[in-house]
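**Q** Provide a 3D model corresponding to the input given below.
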Amino acid sequence: MHWLVYAAIVTATFIIMEAVTWLTHRYVMHGFLWYLHEDHHRKGPGFFEKNDWFFVIFAIPSIGMILAGTLDPELLWLQAIGFGVMAYGFAYFMVHEVIIHQRFKWFTRSNNMYIRAIRWAHKMHHKHLGKEDGESFGMLLVHQKYWEKVKKDRENTRNKN
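**A** Modelled structure (predicted):
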C-alpha cells in the first residue's frame, strides 16, 4: 500500500471519529451506558472514574486492528484505521483530560480562542447533571455559538481596559 493511501486512511479515520464520538457520547454514554458515564458529570472521590472505561472500550478494537494489520500485510488498511482511532484517542485524551478537566496539570492557563471555546462548550455540557437535556456532545469541533461567546468575552475584556 502506498504511504499516501495509508496516511489518507489514518486521516479520514481520525475525522470520522469525531462523528463516532458525538454519536457514542449522545446515544450510548447518555443512554444505556449512563451508569459508566454518570460519575463524570457527578464527580466523586478519587482520581479514576467509571467513565475511564470508555478509554478501554475504544482502545481494544484499535489495538486489535493495529495487530491484525501488522500480522497480515493484506490487512494494512485495517492497521491504518486502528492508528487513526488511536490518534483520535490521543487527541481526545489531551483535549478532554489535560486541557478541559485538567486531570493532569500540564497546561493550566490559555488565552487561545480554540481552547477557550472548547472549554466553554464542555462547561455547557456539564451543566446538565442527568443523562437527558444535554448539549455539546462532540469533542474537537466547537459549535459556532461557543466561538461567539468567547469572542464576545474577549471584546468585553478589551473594552474594559
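**Q** Going by C-alpha atoms from here, please, whenever you check contacts or count neighbours.
**A** Fine.
**Q** the helices in this protein, which residues?
**A** With DSSP state H as the criterion, the chain has helices at 3-23, 34-41, 53-71, 76-92, 113-126, 144-160.
**Q** wait, which of the ones you listed is closest to Glu135?
**A** Closest to Glu135 of the helices of the chain, according to C-alpha to C-alpha: helix 113-126, at 5.2 Å.
**Q** what does that closest one contact?
**A** Here helix 113-126 makes contact (C-alpha atoms under 8 Å, 6 or more residues apart in numbering) with 41, 99-100, 110, 134-137, 139-143, 146-147, 149-151.
**Q** if you set the cut-off to 6 Å instead, what comes out?
**A** Residues from elsewhere that reach helix 113-126 (C-alpha atoms under 6 Å, 6 or more residues apart in numbering): Ile100, Gly134, Glu135, Ser136, Val142, Tyr146, Trp147, Val150.
**Q** Flag every buried residue along it.
**A** Tyr114, Ile115, Arg116, Ala117, Ile118, Arg119, Trp120, Ala121, His122, His125, His126 (16 or more other C-alpha atoms under 10 Å).
**Q** structure for this one too, so we can compare:
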Amino acid sequence: MAVFIPALIVLATVVAMEWVAWASHKYIMHGFGWGWHRDHHEPHDNLLEKNDLYAVVGAAMSISMFALGSEWVMGEGAWWPATWIGLGIMAYGLIYTLVHDGLVHQRYFKWVPKSGYAKRLVQAHKLHHATIGKEGGVSFGFVFARSPAALKAELRRQREAGIAIVRESAGA
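**A** Have a look, this model is predicted:
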C-alpha cells in the first residue's frame, strides 16, 4: 500500500499533464507564446528551435515539485506528494520527447509507423501542422489523438469559416 498512493499520484500527474500540454499548446503556444513556437511550424535545418524552450519550462515545473517535496530544501515544510508530482511531470516530458520529437518529427530516430496508434499520432500531428500561422488548427495534444478523419473534417470547417489557412497538401 505504501507504493500504491505514490504510483497513483505519478500516473494521475502524467494524465493531467496531457491536459496541461493541450491547453498550453492551444492557448499559450498558439497565443501570446507564438514567438517561441513559430519556428516549430516553419521549415528549418537547425538542431534546436526556440520552441525547445518550452521543454525548459516543463523541466522547471518538475524541478520545482521535487524541491517542494524535499526535506533537504524545504525542511519540515516539505510536501511529500510534490516529489511524486515532479516525477509524473518528468515522465510526461520523457513521453513527449519520445513521441513528439522522436516519433512524429523524427529528431532522434527514423521510424514511420504503418499502422496502429503510433500512425494515428503521427497523422494527427501532421494535421496540426496543416495550418499556416497560429490561427485555427486541430490536435493540440501530444499523446491522445482524435481520428484523422475527424481532424480533417474540423480543418475543412475552419477553412470554410475563414478561421484557418490550411495548406493545400493537407487534404482538408
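**Q** among the contacts of helix 113-126 of the first structure, which two are most distant?
**A** Across those (C-alpha to C-alpha), the longest gap, 20.3 Å, separates Gly134 and Val150.
**Q** So between those two, which is more surrounded?
**A** Neighbours per residue (other C-alpha atoms under 10 Å) separate Gly134 of the first structure from Val150, with Val150 holding more: 21 against 15.
**Q** who's in contact with the more buried one?
**A** Ala117.
**Q** Could you rerun that using 10 Å?
**A** Asn111, Asn112, Met113, Tyr114, Ile115, Arg116, Ala117, Ile118, Arg119, Trp120, Asn156 (C-alpha atoms under 10 Å, 6 or more residues apart in numbering).
**Q** now the helices of the first structure in TSV, with distance to Lys105 of the first structure?
**A** Output for those, formatted as TSV (distance: least, C-alpha to C-alpha, whole Å):
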stretch	distance to Lys105 of the first structure
helix 3-23	24
helix 34-41	18
helix 53-71	20
helix 76-92	16
helix 113-126	15
helix 144-160	23
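**Q** Find the residue at the geometric middle of the second structure.
**A** The residue lying closest to the centre of the second structure (C-alpha atoms, centre = their mean) is Phe142, at 4.2 Å.
**Q** Aligned to that one, what sits in the first structure?
**A** With TM-score structural alignment as the criterion, Phe142 of the second structure lines up with Met139 in the first structure.
**Q** likewise His41 of the second structure?
**A** Match for His41 of the second structure (TM-score structural alignment): His41.
**Q** Kindly report the same for Ile85 of the second structure.
**A** Using TM-score structural alignment as the criterion, Ile85 of the second structure maps onto Ile81 of the first structure.
**Q** Check the burial of that match by counting its neighbours.
**A** Neighbours around Ile81 of the first structure, by other C-alpha under 10 Å: 24.
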